[in-house]
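S.K.: Turn this into a structure:
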Amino acid sequence: MKRTIRTTALTVGALIAALGLGAGPAEADATAPRVDLRVLVVSDGGPATDAIAAELDTAGTPYTKVDLTRSDRPTIDAGFLADTVDGRPRARFQAVVLPNDNPFAAGSAEMTALAAYEQTYAIPQVDAYTYARPQAGLQVPTSGGYSGSIDGVQAQVTAAGRGGAFGYLDGPVPFEDNSPSVGESYAYLSTPAAGADFTPYVQAPIPGTTRQGSLVGEYRHDGRRELVVTFVYNQYQQQFRLLARGIVEWMTGGVHLGASRNYFAVHVDDVFAADDRWDTRLNCTPGDVDCTGGAGTPSPIRMTPADVDHATAWQNSRHFTFDMVYNGAGSVDQREDNDGVDQLADRLITDRNQFRWVNHTYTHAFLGCEQNVTVVPWTCTTNADGSTKWVSRTAIDNEILTNRVWGQVAGLPLDNTELVTGEHSGLRILPQQPADNPNLALALTDNNVTWLASDNSRDPQQRQVGPATTVARYPMNVFYNAGRTAEQVDEYNWLYTGRAQGGSGICEDNPATTTCLSAPLDTGTGYTGYIVPLETRIALGHVLSNDPKPHFIHQSNLAEDRIAYPVLDGVLDGYDALFADSTPVVDLRMKDIGVELQRRAAWKTAVQAGQVTAYRIGGTVTVQGPNGTAVPATLPAGTTRGTTAFGTAYAGTLSGWTTSAGSALTFTLPSSAAAPAATAGTTAAATAPTPHTRVPAGVTEQVPYTPES
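M.R.: The predicted structure is shown next:
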């Protein structure tokens, strides 16, 4: 049975006096306090607090960071934590994140001030990574618990967790084990201390027993609430990514600025065209620039009508939509070579409304510099004066416009503001072409293109190119020149093994390459046994990181052995096993992804410039931001703005963007989301600092997503 701690009720005025704040006008004592929508993150430089700060950053939730390792840091005292605004007591932070349950020296005045502040304003505290001990509501691990690695362990969200802040999860919380030679997770598994009011939210089996030990739980004591986390993590690890949303929702009570979704979009490039095939003997691609001197015989890979039927059936079964990134000349050439017949195009055009469509230029021409392909790697051709010879504005115009017209005649549902150039060409490509083709921006203006794809591995930051804003895409390591698994594995071996093993030596020349192999993969089992799990983990990591950027593959990967599907199924099956139905994957088209990224950048700039004010008074949330800046917020179901319902449902809350017109935005919370009442009692003396906690190397330095044999 939970133990209820009785406290002596104090008035807000008395508590403010106890904190050393000015009492203010008498009438203010009877009003609800103002609580600013900002989180205080107190960091000791460890990975756990940094992970939570990164989560707040990505979502757009304002926070103030105090670095305990800096001698010039502010002192955390009553005046730092609270004050009075317009006669109303103000709590400057809606939640507190500490590196552990007490990171200060014994008898610390700062910990005493924090405890009093949390009691006064009902402010929750997150212990980002702490030792299990009675001061945190748990028994010490030596009393029937466990201290050690939990690599590869599958934890579970409890019924209490699913009924609260972690309700967006189905239950399982698997811990990564990417390398058997590197410690990646460390935890203190323990049960609640005798008499403690402690509720586990996430737990795992205690080795050698039939009991479960808490990994994440809530400890209520002395009028305070703490979320006690007893495992260490970094911002990239899957276990943190799964729990990060719940940690934020718990500490904010589901009322905060910022919003997050789990996104996954897949672009299929070169549709209607054919892709050249990897030659397993020559270790290059005949017909492409990596085979010099016309070596080899091209053997194109092109989808069939049966592949289209498979794609539409797959989409329907997965409730997912591909973005078909098309080259119209591929169909024109096919009809010229086959007496006017192109069964693939006929089927795709018949099923055109099953997909989204994006202009990929007419012939997939390279639109940067004019290439000299007589050498590998290619170089830019130069003029007599040594300047770069660029593909002309007219040539780029023709590629964009001709393909657009071809698609319009075919009835494809296009958005003409979107463009993916062949190989993302026209944009800078290091080292050969360090600058954009200056004619690209002019051609984009000519054709009213405002969203332009870039390659995230080369050009990840959103930027302007003339009138267009880039949308970076993640390349999947499922190769464009492979339609069969054996070809994919052979090329993978060539790229990622050393020269002594018959490989390219790229890993010897660039040791930072993370996909290097210690030995060649078996061509029969290497794809499903190694490449698919690896690519699945990488893509799922993006999905779980509130990252809307799309991934891209090629039409060849939907043909022949259809090698893309095992990876895509791995991502979606893995996701479905982890998340509740209230938290679906969000699949946006390129323009909408661009808008999301653009809004985030503008919001981040406004927050960092101190141009945003947001607070809660009782059941009302007020946000003031710069004119024209869209404001992201996450609020409880039933929230309204005036008479209009706010946001869209996701993960058990409402969230969305509201554009500010320069005046204050006001949101009314439902009565079920009443502000937590201050339940203060006599402020407990600050306990002794937490014992030293262990942090394995796999947390201080991220272990690459590379399975080892």
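S.K.: use CA for all of it now, contacts and neighbours both
M.R.: Will do.
S.K.: wait, what's in contact with the closest residue to R616 other than its chain neighbours?
M.R.: Leaving aside its chain neighbours, R616 sits nearest to V35 (5.2 Å; criterion: CA to CA, 6 or more residues apart in numbering). Applying CA atoms under 8 Å, 6 or more residues apart in numbering to V35 gives the contacts 90-94, 615-617.
S.K.: And this one, please, so the two structures can be compared:
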Amino acid sequence: MKRTIRTTALTVGALVAALGLPAGAAHADGTAPRVDLRTLIVSDGGPSTGAIAAELDAAGTPYTEIDLTRAGRPVIDAAFLADTVDGRPRARFQAVVLPDDNPFPANSPEMAALAAYEKTYDVPQVDAYTYARPQAGLQLPTAGGYSGSVDGVEAQVTAAGKAGPFGYLSGAVPFEDNSPTVAESYAYLSQPAAGADFTPYVDAPIPGQSGRRGSLVGEYRHDGRRELVVTFVYNQYQQQFRLLARGIVEWMTGGVHLGASRNYFAVHVDDVFAADDRWDTQLNCTPGDVDCPIGQGTPDPIRMTPADVDYATSWEQSHGFTLDLVYNAVGSDDERADHNGADPLADKLIADRDRFRWVNHTYTHAFLGCRQDVSVVPWKCETDQDGATEWVSRQDISDEISVNRAWGEKAGLPLDDTELVTGEHSGLRVLPQQPDDNPNLAPALADNGVTWLASDNSRDPEQRRVGTATTVSRYPMNVFYNAGRAGEQVDEYNWLYTSRAQGGSGICEDNPATTTCLPAPLDTATGYTDHIVPLETRIALGHVLANDPRPHFVHQSNLAEERIAYPVLDGVLDGYRALFADDTPLVNLRMADIGTEMQRRSAWQSALSAGQVTAYRIGDTVTVSAPDGVDVSATLPAGTTLAGQDFGTAYAGARSGWTASAGQPLAYSLPASAPAAPASPAAPGTTVTGPVTAPAPHARIPSGVTARSAPTTAH
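M.R.: Purely as a prediction, here's the structure:
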């Protein structure tokens, strides 16, 4: 059915008055309005507005969301958008995000109110995913454009995009194509409409149109308003959105907003100095470990050599990256005992100790939870005659921590005594065998001054307190601890993630939600390079691009023999470097700093959720009030000062950071180069012309965008 689109002119004098603004004389005196640092997200339940909301959540940037599909939702009118505070006009939102360029019915008073509000206060609007049409400043796709899949397409940031909100990118914006059977992306590619003031920021080649490119993201200026027009659909996990999310937020806030986003990557290498047992490709278990019955198979340990240390230090230098070595000193003591005091690996690591960061992993890597009964597979907790769980004692836990620390101090390792990674993250709860933390863990941590305790993100993802310590969850990489060679890794991967009929464990049949399941076994000669490395690279890079500081971990065995960890790490670091400009480096923090970042975020989010933070801009001053003891997170233009001092640190062309709050307002002074705030509300009687009454046509959303597209590790 053909849709009739009507274009009208909207007189906003009445709306300006209804916005609660002062009348003519007050406008003339130049009274600067107050603009609150909060975004309005109008959602229709689609993935694109959800992705922008997720980006703001992760950064700690406040917003108000209105779900158009919910009965009883607030009505968007002049009173909802603006009011007066202490005699000064207030814009309650610094930006507006809509699901498309006009999600409302024809002649909607809500769209009229938004149009008047945006013009009055110079508030920008993001069209999260809209059909390309003249009402959005673009030609229809049928006029020499394109509508369809853009899976695997490499888009490009334009010169205007690099000079504007996407300057932190090197240029390429590759679109994912993870499955040949799933439609993951859809876009409308077209060029600016005749006479439209439209600037493409990200574009891509138009299929079948030699030399012509179509806009995917661009700015449309009309009727005193500004819109960021996005014509491709996405969800919060897809790489193309993750690359552009920062620029979308910076554009709509003018680079002035609460919260901050950086790209983090840290890699822990567990079991250093020790050896890791090897996977047995015939038995499908690991002799010497708890997944093999006692006495089955012969342990075949994997241990680094001095040459592996040389490789690691050279690799670090070439990549400008520091590894965190998580060590068990017993490995060296046993080696020396067996070889007349000689341990060339330990000698080399100690000689090169300042090339790495070091973390206490306990002396023997003992399991510090319940006492394990390993006579059965899977193991179970031992119990006393009354059926009560028997726990590893406080003294035994404390000895594991303190003996390893003393060994490290004697060796001159640069340790942070507040950090600890227990063997297998033991002591903390592990389902199904041990649903509770070892009650002796917390006091033992306190005895040793441990304040940051590693946990496994796959089973204990939320930061929590364990006595005086706070957890730092780590991402396990699917590069297995019991594999030093690619063939072993693929064999175990096949066992885990294929069906019983294919010779696998059947874990995927028992738990269909497992995301790394295989339709058929991988080739042991090529499966690591062709499947596992790209998948693990994509998963890890997804964490990096999601403003997620949690560290990843592998094992020393993965730096030995065929050094199978490096292809994944190279994929992350080299891939990142190809995508981002030099002013947006990876942030490589040690565990205590990651824990502090996560703890600050938690306190900040709690204060935001409780409505305890107030932030607004008047002219060139940003004022933020937060509870005493809650550090304030903000991103502001370069040159911003606080109490006469430069604010924050440089990242992605802006300044961001945390500011301690004593419960008194913080006043940030923006530089003269910052995007100007409105000097006074627009005068009554001005008009907004344009198709504010024309609803946007429905835009296609393929099934691959409605759910998370990037798999996560389950092992």
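S.K.: returning to what we had before: ok, and the contacts of V35 of structure 1 in structure 2?
M.R.: Using both residues aligned by TM-score structural alignment, their matches' CA atoms under 8 Å, structure 2 keeps these contacts from the contacts of V35 of structure 1: 90-94, 615-617.
S.K.: from the residues you listed, which is closest to P434 of structure 1?
M.R.: F93 (45.5 Å; CA to CA).
S.K.: Check whether that closest one really touches D83, as I assumed.
M.R.: No. Using CA atoms under 8 Å, F93 of structure 1 is not in contact with D83, being 11.0 Å away.
S.K.: okay, these two: which has more neighbours?
M.R.: Shown here are F93 of structure 1 and D83; by other CA atoms under 10 Å, F93 has more neighbours (27 against 21).
S.K.: separation between that one and A664 of structure 1?
M.R.: Separation of F93 of structure 1 from A664 of structure 1 (CA to CA, to the nearest Å): 20 Å.
S.K.: what do you get for N546 of structure 1?
M.R.: Distance from N546 of structure 1 to A664 of structure 1, by CA to CA: 27 Å.
S.K.: neighbour-wise, which of the two wins?
M.R.: Counting neighbours by other CA under 10 Å for N546 of structure 1 and for A664 shows that N546 has the greater number, 19 against 16.
S.K.: three-state assignment of the more buried one?
M.R.: coil (DSSP: H, G, I helix; E, B strand; the rest coil).
S.K.: which residues does the aligned residue in structure 2 for it contact?
M.R.: Using TM-score structural alignment, the partner of N546 of structure 1 in structure 2 is N547. Neighbouring residues of N547 of structure 2 by CA under 8 Å, 6+ apart: 58-59, 261-264.
S.K.: any idea which helix or strand carries the residue nearest to R616 of structure 1?
M.R.: Secondary structure from DSSP states H and E places V35 of structure 1 in strand 34-36.
S.K.: State the next helix or strand along the chain beyond that strand.
M.R.: strand 39-43.
S.K.: Next, the mean deviation of that following strand compared to structure 2.
M.R.: Compared with structure 2 after fitting, strand 39-43 of structure 1 deviates on average by 0.4 Å (mean CA distance after the TM-score superposition for structure 1).
S.K.: Same question for stretch 568-575 of structure 1.
M.R.: By mean CA distance after the TM-score superposition for structure 1, the fitted stretch 568-575 of structure 1 averages 0.5 Å away from its aligned residues in structure 2.
S.K.: list the buried ones in that stretch?
M.R.: Using 16 or more other CA atoms under 10 Å as the burial criterion, the residues of stretch 568-575 of structure 1 that qualify are 568, 570-572, 575.
S.K.: same check, this time on stretch 283-298 of structure 1
M.R.: Buried residues in stretch 283-298 of structure 1 (16+ other CA under 10 Å): 283-292, 298.
S.K.: And the helices in the stretch 151-300 of structure 1?
M.R.: 159-162, 238-252 (DSSP state H, counting those that start in this stretch).
S.K.: Check which helices and strands the last one is in contact with.
M.R.: Applying 3 or more CA pairs under 8 Å, 6 or more residues apart in numbering; DSSP states H and E, one finds that helix 238-252 of structure 1 makes contact with helix 47-59, strand 95-98, strand 125-127, strand 172-174.
S.K.: Which other helices and strands does the third one contact?
M.R.: This means strand 125-127 of structure 1. Where contact means 3+ CA pairs under 8 Å, 6+ apart, strand 125-127 of structure 1 is packed against strand 95-98, strand 224-229, helix 238-252.
S.K.: same thing but 10 Å
M.R.: strand 39-43, helix 47-59, strand 95-98, helix 109-121, strand 212-221, strand 224-229, helix 238-252 (3 or more CA pairs under 10 Å, 6 or more residues apart in numbering; DSSP states H and E).
S.K.: mean shift between the second one and structure 2?
M.R.: When structure 2 is overlaid, helix 47-59 of structure 1 sits 0.4 Å from its aligned residues on average, using mean CA distance after the TM-score superposition for structure 1.
S.K.: what's the answer for the fifth one, then?
M.R.: Strand 212-221 of structure 1: mean distance to aligned residues in structure 2 after superposition is 0.3 Å, counting by mean CA distance after the TM-score superposition for structure 1.
S.K.: My read is that E27 of structure 1 contacts G87, right?
M.R.: Yes. Using CA atoms under 10 Å, E27 of structure 1 is in contact with G87, at 8.3 Å.
S.K.: wouldn't L401 of structure 1 be in contact with R393 here?
M.R.: No. Counting by CA under 10 Å, L401 of structure 1 stays clear of R393, with 12.0 Å between them.
S.K.: Pull up the overlap in contacts between those two.
M.R.: Counting by CA atoms under 10 Å, 6 or more residues apart in numbering, the shared contacts of L401 of structure 1 and R393 are 443, 446.
S.K.: hang on, isn't V202 of structure 1 packed against Q156?
M.R.: Yes. Contact criterion CA under 10 Å: V202 of structure 1 and Q156 qualify, at 5.6 Å.
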